[in-house]
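> okay, here's the prediction I keep looking at, along with the sequence it came from:
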Amino acid sequence: MAELELTTRPESPDDAAQIERLHDRAFGPGRYARTAYRLREGRPHRPDLSFTTLVGTLLVGSVRLSAVRSGAINAVMLGPLAVEPAFEGRGIAGALIRESLDACRAAGEELVMLVGDPPYYSRFGFQVAAPGSLVLPGPVDPARILYVELAPGALERAKGAVSPL
């Protein structure tokens, strides 16, 4: 099979409809009940930290980050991260995560958090938060609350309830 040329680039306002359709296919309607979606509900994501992957003009991957507050600092929440099911296993998600973390560093962000699978996200530097250190609204498995510090000591200053900005 021929290799496809993938292009990862900053999200554009023109991508919104394609991203919404991708989320529908990847997550279905039940996504709105998840804790991470509740943090993002009714608030814009950070376009400066959000990226897409395309094959030609076909959008096949997206990552968005949203501003949150926890303890004494502003932070960002990674997600949703979605890849078109037919394109999974090609490194698209990893490229999107790395691109977004690089953008966070360049923007001076101190802490990135997410709700996800520890074995998968650990390769990007994410760690499981100590129980009770980051408190998200709604039901969430504490073992899936992950973070990566982009500035030393950020987690210590962020301890507490996580709320949207």
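Nice, thanks for sending it over.
> please count neighbours and contacts with C-alpha atoms only from this point.
Noted.
> all helices of this structure, in order?
16-27, 35-40, 92-106, 118-121, 154-158 (DSSP state H).
> is it possible to get TSV of those that adds distance to Pro137 and mean neighbour count?
What follows is those, written out as TSV (distance: least, CA to CA, whole Å; neighbours: other CA atoms under 10 Å):
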stretch	distance to Pro137	mean neighbour count
helix 16-27	20	15
helix 35-40	6	18
helix 92-106	24	18
helix 118-121	20	14
helix 154-158	15	19
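> put this beside the first:
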Amino acid sequence: MIVPAEQALSYAQEHPADADAVEALLDHAFGPGRFVKSSERVREFAAFRPDMSFCAWDGGRLVGSVRMWQVRVGETPAIFLGPLAVQADGRRFGVGGELVQLASAAAQAAGLPVLLVGDEPYFGRFGYSAAPCKGVAMPGPVDQRRVLALGAERLEGAVRA
């Protein structure tokens, strides 16, 4: 990623002190509608993994965030990615892609597959696919074509804590 010097970005694991800024970014990016999604049901019961969650900073300003959550798919331990949010002015510099790659690499280093709900054309370039997820049951309604995974040949069962 090449950014102008005045837009030099830094990436770091999320810290407890970042929580308010992350929540403000998520509110701005998704609005109140984010709370009715199937992915939010997962976040209600899953354990937050700050060691695999990352923030993108432009100086002291948060411009992007990705959060990761410990889950099981059936009996398989896995990580659930999301939400991913980037300020509009950070999108042109590939901030979202960098955050996805950092978080995915952290999960893979721990030997865990990653599950998410998202657009395959976007996440497919990072290796995510719907193919392993045909037997995954999300809590609540979801378009099954948007359930994607990385690092697993096949996942099957309910997503749970």
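Perfect, thanks for sending it. If you're wondering where the values come from, they're calculated on a predicted model, not measured in any experiment.
> so which of the helices of the first structure gets nearest Leu65 of the first structure?
Taking CA to CA, helix 92-106 is the member of those nearest to Leu65 of the first structure, at 7.9 Å.
> by contact count, what packs against the closest one?
In terms of contacts (3 or more CA pairs under 8 Å, 6 or more residues apart in numbering; DSSP states H and E), helix 92-106 of the first structure is packed against strand 51-55, strand 58-70, strand 73-83.
> what is the corresponding segment of the second structure for the second one?
Matched against the second structure by TM-score structural alignment, strand 58-70 of the first structure falls on residues 61-73.
> go ahead and name everything in contact with the matching stretch.
Contact with stretch 61-73 of the second structure is made by 21-22, 25, 43, 46-50, 52-57, 77-87, 90, 95-96, 99-100, 103, 136, 155-161, as judged by CA atoms under 8 Å, 6 or more residues apart in numbering.
> can you pull the contacts of Leu99 of the second structure?
Phe54, Cys55, Ala56, Gly64, Ser65, Val66, Leu84.
> was I right about the last one contacting Gly96?
Yes - Leu84 of the second structure is in contact with Gly96 according to CA atoms under 8 Å; the separation is 7.1 Å.
> before we move on, the earlier item: among the contacts of Leu99 of the second structure, which pair sits farthest apart?
Largest separation among these by CA to CA: Ala56 and Leu84, giving 11.1 Å.
> these two: who's more crowded?
Ala56 (25 against 21; other CA atoms under 10 Å).
> any idea how far that one is from Ala110 of the second structure?
Ala56 of the second structure is 22 Å from Ala110 of the second structure, where distance means CA to CA, to the nearest Å.
> tally of neighbours for the residue nearest to Cys55 of the second structure when sequence neighbours are not counted?
Distances taken as CA to CA, 6 or more residues apart in numbering place Ser65 nearest to Cys55 of the second structure, at 4.4 Å, with adjacent residues excluded. Using other CA under 10 Å, Ser65 of the second structure has 30 neighbouring residues.
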